[in-house]
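[1] coordinates only, no sequence provided:
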């Protein structure tokens, strides 16, 4: 059982972090009612003991005893307002207890409540007044069995102990409130960190979506453009281009569904298609050849299956993006994809295409693909460089770590 599950067991000062203001009406919890009843009974018991001391061997008149009993009863009943007006009640009981000893118990309870609910300055002022009252009362209403000095010392020590106890309770409650605020702040910071992690994950998925769909959509663009500029092409070529467009659209749709599926149901990837690795690079090259590209694959990796899945997937995406760019910006040029490496040395990926011959169609591009590849390689612990080659073509070179 925790306090947060049962707020009706908390004191009102903890159920509401703000201490009740003077004259306000704090809502009492079940614990507050129990404490208030206990405080009332303690004041009554002290009043009864004081009355017994006054009646035994005292020369008090019946009228004075009746006034004391009335004042003590009213003082005990006034304790029910100690949460609403603790300062006013304590000051009033200081005055009453100076002339009515039976109100001393109620005064002690009021001083304790004042120390719990108010800062040190008003507590010190009222406490000094209570000590002064303890000095005057034995002089006005002396006890035959006790000296004046003993009564003053006993009353002073009792007042100081009650105030010190109340200040300890106040400090503990303030510490609890501070800890609760820190816990709420920590929960809010954790939620912010979770939102930030979710945002970063979505950005990574967006980059993945770009890398995956760019290859498919480029095939659609190239072959649709070929059909547009060669409407008199032979029927077999038109049929082959239409087939490539259909397959590319189907693959793009499948890739999009895969990524959306990850967004909707993270962690349930068993039913999705397997992620590409270095082993599936030959399929990518074959797909590019079917689209009409001239691609040469030089694979010097002895065992592609031994390459870590994350490294192989990154190498695959680099080759895929480079082939996509070559298809867009250097149509008809022969592209060479070279792979090499071993455990402990890393994986080297190079994609090179020479200068294209003839007119090159203007295909729009944002350049975000190579930027995304550079970020992907850096996050994987490697590096990527790209730029023009010496023969007027374009070269993409990357290195990825392969632990031994």
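    Everything's here; your move. Note that the coordinates shown come from a computational prediction; the quantities given were computed from them, not determined experimentally.

[2] could you use CA atoms for every contact and neighbour count after this?
    OK.

[3] give me the most central residue, this structure.
    With distances taken as C-alpha atoms, centre = their mean, residue 190 lies nearest the centre of the chain, 1.6 Å away.

[4] tell me who's in contact with residue 139.
    residue 148 (C-alpha atoms under 8 Å, 6 or more residues apart in numbering).

[5] secondary structure element holding it?
    According to DSSP states H and E, residue 139 maps onto helix 120-140.

[6] got the buried residues for that helix?
    Buried residues in helix 120-140, counted by 16 or more other C-alpha atoms under 10 Å: 123, 126-127, 129-138.

[7] name the next helix or strand downstream of that helix, please.
    Downstream of helix 120-140 (by DSSP H and E), the next one is helix 148-229.

[8] name the helices or strands packed onto that following helix?
    helix 12-15, helix 104-117, helix 120-140, helix 235-264, helix 309-329, helix 368-379 (3 or more C-alpha pairs under 8 Å, 6 or more residues apart in numbering; DSSP states H and E).

[9] name the SS class of the closest residue to residue 258 other than its chain neighbours, please.
    Using C-alpha to C-alpha, 6 or more residues apart in numbering and skipping residues adjacent in sequence, the residue nearest residue 258 is residue 272, 6.4 Å away. Assigned with DSSP: H, G, I helix; E, B strand; the rest coil, residue 272 falls in the coil class.

[10] do you know how far residue 272 is from residue 206?
    18 Å (C-alpha to C-alpha, to the nearest Å).

[11] now do the helix or strand harbouring residue 41 and helix 104-117, the angle between them.
    Per DSSP H and E, residue 41 falls inside helix 30-55. Helix 30-55 runs at 150 degrees relative to helix 104-117, counting by axes from the mean of the first three to the mean of the last three C-alpha atoms, to 10 degrees.

[12] any buried residues in helix 30-55, and which?
    Across helix 30-55, burial judged by 16+ other C-alpha under 10 Å covers 32, 36, 39-40, 42-44, 46-48, 50-51, 54.

[13] ok, second structure coming up, stack it against the first:
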């Protein structure tokens, strides 16, 4: 992406070809008209100056003012350099640096008129007037008028070149500006897409941790109980296996939904709706069936009226709290409280007695971190830690979230 200072567009081979042909035609026309009575020395000077000016004109874009000044001064003594001089002057005009253009044009104009009498002392003889007897009359008014007319013609030509070059330069810069804006907009769009993808991946990672970690911890806990407990009855064994089967099934469903989101190119969120506060009761029931003692105090007025986004956050908070309790305090009773005021705030509190023993399931360390990010995005606060002989996780979320 070409973002930065304006640079003129590159010239194609075809563009260089027609420019060279036009400049050569102008140079040859001026040379033929001016070299009929030129001396051998002046022809040599003309050829040497042209040999300098023609290669130098291809450096006009790097140093437009310097190149135009050098070629313009040499063109005062070299008709073959007239084409490159007009070419370099036009290129300088496209930059729209008018102070430089005026200085260069003035210097070249002064050089041309200063060199004319030196080159041909009789340059104005053709406009002298004589009387009937052949006596030479004073001709300075006529000469002055001719000089003024020549100056006006040359200045008019310079003004025409400046106007044309300025218009071309303005058009080029406008096109460059529009192209630059389009490239910037495209780059910003790509950046927004990349950020959106990154945020979506983070969301998927949180959902994966919140859902799968909870299911896998249940599977690990019951599988560990089966491995270390002897003498289980057939009923107890069947119940444990059924819980493992249900948790595995739910984990597979959630994993399939996550993979579906990753494969979805249209930005869909999978085929199964995300859980909300209405699913908290089912979550608690499932954990009770898995052997966890859960004491819930849920205000139905709050849980039934929570917005979907806030309800999903409440569900994930409860899920993370139950997962941590089963991992770090297995067998301990867990208290779940959801309360607040409709339209103002909802408070979720999960607490359990402190236990020294814990599960052998490895802790990812990202549960509370992801939960803190989720709560922060919703404008809420999270507090976790020990209070007396209990561990408590408390989250306050504004209803407007």
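    On my side now, so go ahead. Remember, it's a predicted structure, so these values are computed and weren't measured experimentally.

[14] report the TM-score for the pair.
    The TM-score (TM-score structural alignment, normalised by the length of structure 2) is 0.73; 368 aligned residues with a C-alpha RMSD of 4.5 Å.

[15] count the residues that sit near the residue nearest to residue 258 of structure 1.
    For residue 272 of structure 1, the count of nearby residues is 14 (other C-alpha atoms under 10 Å).

[16] residue 256 of structure 2 too?
    Neighbour count of residue 256 of structure 2, defined by other C-alpha under 10 Å: 15.

[17] same question for residue 84 of structure 1.
    Residue 84 of structure 1: 17 neighbours (other C-alpha under 10 Å).

[18] which residue in structure 2 aligns with it?
    Using TM-score structural alignment, the equivalent of residue 84 of structure 1 in structure 2 is residue 58.

[19] the residue nearest to residue 258 of structure 1 contacts residue 259, correct?
    No: using C-alpha atoms under 8 Å, residue 272 of structure 1 is not in contact with residue 259, being 9.5 Å away.

[20] for residue 88 of structure 1, see how far away the closest residue to residue 156 of structure 1 other than its chain neighbours is.
    Closest residue to residue 156 of structure 1 apart from its sequence neighbours, by C-alpha to C-alpha, 6+ apart: residue 131 at 5.5 Å. Shown here: residue 131 of structure 1 relative to residue 88 of structure 1, a distance of 17 Å by C-alpha to C-alpha.

[21] got it, and residue 284 of structure 1?
    Taking C-alpha to C-alpha, one finds residue 284 of structure 1 at 86 Å from residue 88 of structure 1.

[22] what's the answer for residue 381 of structure 1, then?
    From residue 381 of structure 1 to residue 88 of structure 1 the distance is 71 Å (C-alpha to C-alpha).

[23] who's more crowded, these two?
    residue 88 (17 against 13).

[24] check the mean deviation of stretch 158-169 of structure 2 from structure 1.
    Aligned to structure 1 and superposed, stretch 158-169 of structure 2 gives a mean residue distance of 4.7 Å (mean C-alpha distance after the TM-score superposition for structure 1).

[25] which SS class is residue 385 of structure 1?
    strand.

[26] give me the number of residues near it?
    For residue 385 of structure 1, the count of nearby residues is 14 (other C-alpha under 10 Å).

[27] ok, now which ones touch it?
    Contacts of residue 385 of structure 1 by C-alpha under 8 Å, 6+ apart are 374, 396-398.

[28] please apply the same query to residue 296 of structure 1.
    334-337.

[29] element containing it?
    For residue 296 of structure 1, the element it lies in under DSSP H and E is strand 294-299.

[30] so which bits of that strand are buried?
    294-295, 299.

[31] give me the mean deviation of stretch 173-184 of structure 2 from structure 1.
    Averaged out, stretch 173-184 of structure 2 is 4.9 Å away (mean C-alpha distance after the TM-score superposition for structure 1).

[32] what residues sit buried inside that stretch?
    For stretch 173-184 of structure 2, a neighbour-count test (16+ other C-alpha under 10 Å) marks 173, 176, 180 as buried.

[33] quick one: map residue 148 of structure 2 onto structure 1.
    Aligning on TM-score structural alignment places residue 148 of structure 2 opposite residue 150 in structure 1.

[34] now its match: how far from residue 213 of structure 1?
    When residue 150 of structure 1 is compared with residue 213 of structure 1 (using C-alpha to C-alpha), they lie 94 Å apart.

[35] and residue 298 of structure 1, by the same measure?
    In this view, residue 298 of structure 1 and residue 213 of structure 1 are 25 Å apart by C-alpha to C-alpha.
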